[in-house]
Structures are given as structure tokens and as C-alpha cells.
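**Q** Have a look at this fold, sequence not included:
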């Protein structure tokens, strides 16, 4: 029963719109499923990293020191603002076309991975999620390592599945983005969303 509750929380948390979701939507719409998949993997690796940090007890230390938690929050917020400004200022020009008429321009996959990883790893809510939620679903009378692997694997799997669903849906927009005016508006909307997330995170009064 406890696991089903945890699974429900994971589904709601990973399906809800947030920076990782909108980054996946942007990547899927602009670069297609293949390249966007790299970004999704970057986010999942970030989640597993945070889970490991939580298991090592470092997450509790971060939450115990408000100044450190605030610093992470500000860094994460500024990075989202940076991504938003970069998206807003992206040139809405046509790139080289594939035989099907779709753009074959894609950024380096390592860049997509690092962007998604940093968005995930700098999310203070994710740190709080792992630090505050995990202990509530771990039975000290049972093998800790197995329980930790199960919970972390469940959250990572949910994150991967929902982010890929958003990527697949967004990739359907790719043909329309070959039109310069539509691409310009897409860049502005996604850029505005990221700036909004960043400003909200930086100005948040949460500890």
C-alpha cells in the first residue's frame, strides 16, 4: 500500500508541468525525438544523482542550512532565466533541410544532456522531495539498499516515461516550426516560460 502511495506521488510529480517538462517540450519540438531523448536521459541522471545525495545524508545537510539551500535555489533560478533569454533571442531562421523537409540542425547532444542535467540537479524542490519524502517510505526493518533502489528507480522511470511522452507530443509540432514566424513565437513563448520559472524560483521566500 505504501508503495502504491509513493507511485501515485511520483506520477503526479513527474507529469506536472515544470522546468524539466518545458525543456523537454522545447527540445522535442525543435530537434525531434532522437536528440531530445538525450536531454531526457540527462534529467533522469540528475534525479538519480539527487537520490544518491539524499541516501548519503547530504540532502538533509542542504536543507538544514538555509543559506546553502537559498544559494542552490538562486543558481537554479538564474540558470532558468539564462535558458529563457537564450531561447527568446534564438534566431528564427531556416536551417538545412532533410529530404522530408524537416530541419536536420541539432545542437551537440552533450549540450542537451548538460542543460537538462543542470535544470534537474539545481531544482531545490527535487532536493526537498528526496530528502523529506524518501524516509517516510523506507522501513528500517527491511534491507535499506533494496528499498532505496526501488524508490529511486520508480521515480526515475516515471520521470523518463512522462518526459518522453511530452517529447513525442512536441515533436509533432516540428514541421510547423519550419515557418519562421511560428518559430519566432515558439522561441518567445518558451523563453518567457523559462524566465517566469526562474524569477519565481529566485524570488521565492521558501527556505
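**A** It's in. In this text the structure is predicted, and so the values were computed from the model without any measurement.
**Q** alpha carbons only for contacts and neighbour counts from here, please
**A** Noted.
**Q** Can you show me the helices along the protein?
**A** Ranges of helices in the chain, per DSSP state H, are 2-15, 19-55, 58-64, 66-88, 109-121, 124-128, 144-171, 180-203.
**Q** okay, pairing it with this:
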């Protein structure tokens, strides 16, 4: 269909589409109604697509608020697990006190490696299998308890062997027999068998969901966020320990930290072994 429009012709909307009608020269165009023009005309009123667009935008905003709330709650849970003192912190402080900054760095590296392994297991769904298997979880729990008690007893034996009055010098040299490789292994096993971290991945981790994201992407993002927060915490902690290294080398401070960490490790291990 063709429509020829001249200076003397205006376009009108009718029941049969566009049609030309003459109008006086110079006359203003007739106003076009914004309502429905007709069965075969052009409708200029808001369409259903516009309403769908508005609804989609509102749904996206609501989903964004829910994701933000879940992330904030997850960060709070992470900080509670990371910052609250536990076996990892007790071991790190003990190794920093008795073997210096290099041992503290190796211990923290082992802890972070354990975090990464547990995070990968959670993303792969292995922690869900562990949670569903009662006997397997009991084996892991008892193994963790035994290792914590073992570390605590070793610390106590070391404290008893070095007992007695201080030898003249107020500062004690760092322990040369704790190699960085051993400190790394201690940190790794301590984290893998840490009841706090295990409880986090077994109980808390599955409770957080990010609407609009695939399950694998959700778990990957949350696990990476937990590892990042752990890394920031241990970097800050080692920086602080480096500033007080001279104070940590005092014999009385070493004995106090060793005794406190030994008691904490044994207590945590015993509690983990007898829990239901």
C-alpha cells in the first residue's frame, strides 16, 4: 500500500489504516489520539511489553537486595569463624613465639592451603557427602581431636623441658629445630582438622544462596570470598607479630604463649572428641 503525502494532505488513522485526506493549506495538523485507533490502526497506549519491562526491572532490584543481604550475612559468618581464637590461631602464635617470623609465615601458608582445599571440596560437593555420612564424619572428628591433643601435648613437653629459672639473658633465641616445612605441615593439618572450619563448611556454608546464580557459581564465589577474608586476616596478623617480634622473643613471653596455646589445643581436642 502506498500513501502519497503532499503539503495539502494530512495522515489520519482510521479503522482501515492510514489514509490521506485533504486539508487547507497552512492548516495545523489534526491531533492524533493517544488511545486505541481501531482494530487495524496503530495503538499508542502503553503496551503489555512496557508492563513486563517494569516488572522485570523491579524483580532485578529485589534480587539485588537479596544477594547483598546474603553476602553481608556470609561475611559476618566468615569473620566469626576466622577471627575468633581457635586451634589455628593458637598454633600460629606458638610457632611465632618459639621459632620466629619465618615459622609464622609458613604456618599461615599451611592454614591458607587447608582453607583452599576445604573450599574446593565444598564447591565440589564433597562436604555434603561428609555431612550425610555419620561414620565418616565421626572418623574426621576423632582424627582432628587426636591431632589437636597431640600438638598440645608436644607444646607442654617442650615447656617442661625448658623449665627452670631463666638463664641470664632476657631474650631467648628462636628455635632452630622447627623448620618452615614442619611449620607448614602443622598449619595445613591443623586447618584441615579444625572443628570450626569443618562446622562452617558442613553446617553454615550450605545455608547461603545467591538468587539468580547457578549453584556452582554461588559456591565458587562464596568459597573464594572466605579464602580472601582469611588471607587478609593472616597477612594483618603476621604484620602485627612482626612489629612485636622483639617482645615475643622474651623467655617469659614464650613460656606464657606456649603454655596457653598448649592448654587451648588440649581443651579444644578433648571437647571435639567427647562432643555428640
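**A** Cool, the structure landed. Only a predicted model underlies this, so the values are computations on that prediction, with no experimental measurement involved.
**Q** For the two chains, what TM-score is obtained?
**A** Here the TM-score for the pair of chains, by TM-score structural alignment, normalised by the length of structure 1, is 0.82; 200 aligned residues with a C-alpha RMSD of 2.7 Å.
**Q** thinking again about what came up before, to residue 101 of structure 1, which of the helices of structure 1 lies closest?
**A** helix 19-55 (13.2 Å; C-alpha to C-alpha).
**Q** in structure 2, what residues pair with the closest one?
**A** Residues 87-123 of structure 2 are where helix 19-55 of structure 1 aligns, with TM-score structural alignment as the criterion.
**Q** how about residue 128 of structure 1, what's its match in structure 2?
**A** By TM-score structural alignment, residue 128 of structure 1 lines up with residue 199 in structure 2.
**Q** now swap in residue 110 of structure 1 and tell me
**A** Using TM-score structural alignment, residue 110 of structure 1 sits opposite residue 181 in structure 2.
**Q** What separation do you get for that match and residue 245 of structure 2?
**A** Applying C-alpha to C-alpha, to the nearest Å, one obtains 21 Å for the distance of residue 181 of structure 2 from residue 245 of structure 2.
**Q** Name the residue in those two with the higher neighbour count.
**A** In this view residue 181 of structure 2 and residue 245 are compared by other C-alpha atoms under 10 Å, and residue 245 has more residues nearby, 16 against 13.
**Q** Let me know whether residue 182 of structure 1 touches residue 173 as I believe.
**A** No - counting by C-alpha atoms under 8 Å, residue 173 is not a contact partner of residue 182 of structure 1; they are 10.2 Å apart.
**Q** picking that back up, quick one: neighbours of the match of residue 128 of structure 1, just the number.
**A** 13.
**Q** Tell me who's in contact with it.
**A** For residue 199 of structure 2, no residue meets the contact criterion (C-alpha atoms under 8 Å, 6 or more residues apart in numbering).
**Q** cool, residue 54 of structure 1 as well?
**A** 60, 127, 130-131.
**Q** Serialize the residues you listed to CSV and add fields for neighbour count.
**A** As requested, the contacts of residue 54 of structure 1 are arranged in CSV below (neighbours: other C-alpha atoms under 10 Å):
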residue, neighbour count
60, 17
127, 25
130, 23
131, 23
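**Q** need those in CSV with distance to residue 195 of structure 1, can you?
**A** Compiled in CSV, the contacts of residue 54 of structure 1 are given as follows (distance: C-alpha to C-alpha, whole Å):
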residue, distance to residue 195 of structure 1
60, 29
127, 21
130, 25
131, 27
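**Q** quick check, nearest of these to residue 148 of structure 1?
**A** Nearest member of these to residue 148 of structure 1, counting by C-alpha to C-alpha, is residue 130, at 10.5 Å.
**Q** what's the spacing between that closest one and residue 59 of structure 1?
**A** From residue 130 of structure 1 to residue 59 of structure 1 the distance is 8 Å (C-alpha to C-alpha).
**Q** can you list residues touching both of these two?
**A** residue 50.
**Q** before we move on, the earlier item: tell me which of the helices of structure 1 lies nearest to residue 102 of structure 1.
**A** Of the helices of structure 1, nearest to residue 102 of structure 1 by C-alpha to C-alpha is helix 19-55, at 9.6 Å.
**Q** Against structure 2, what's the mean shift for that closest one, could you check?
**A** On superposition with structure 2, the mean distance recorded for helix 19-55 of structure 1 (mean C-alpha distance after the TM-score superposition for structure 1) is 1.6 Å.
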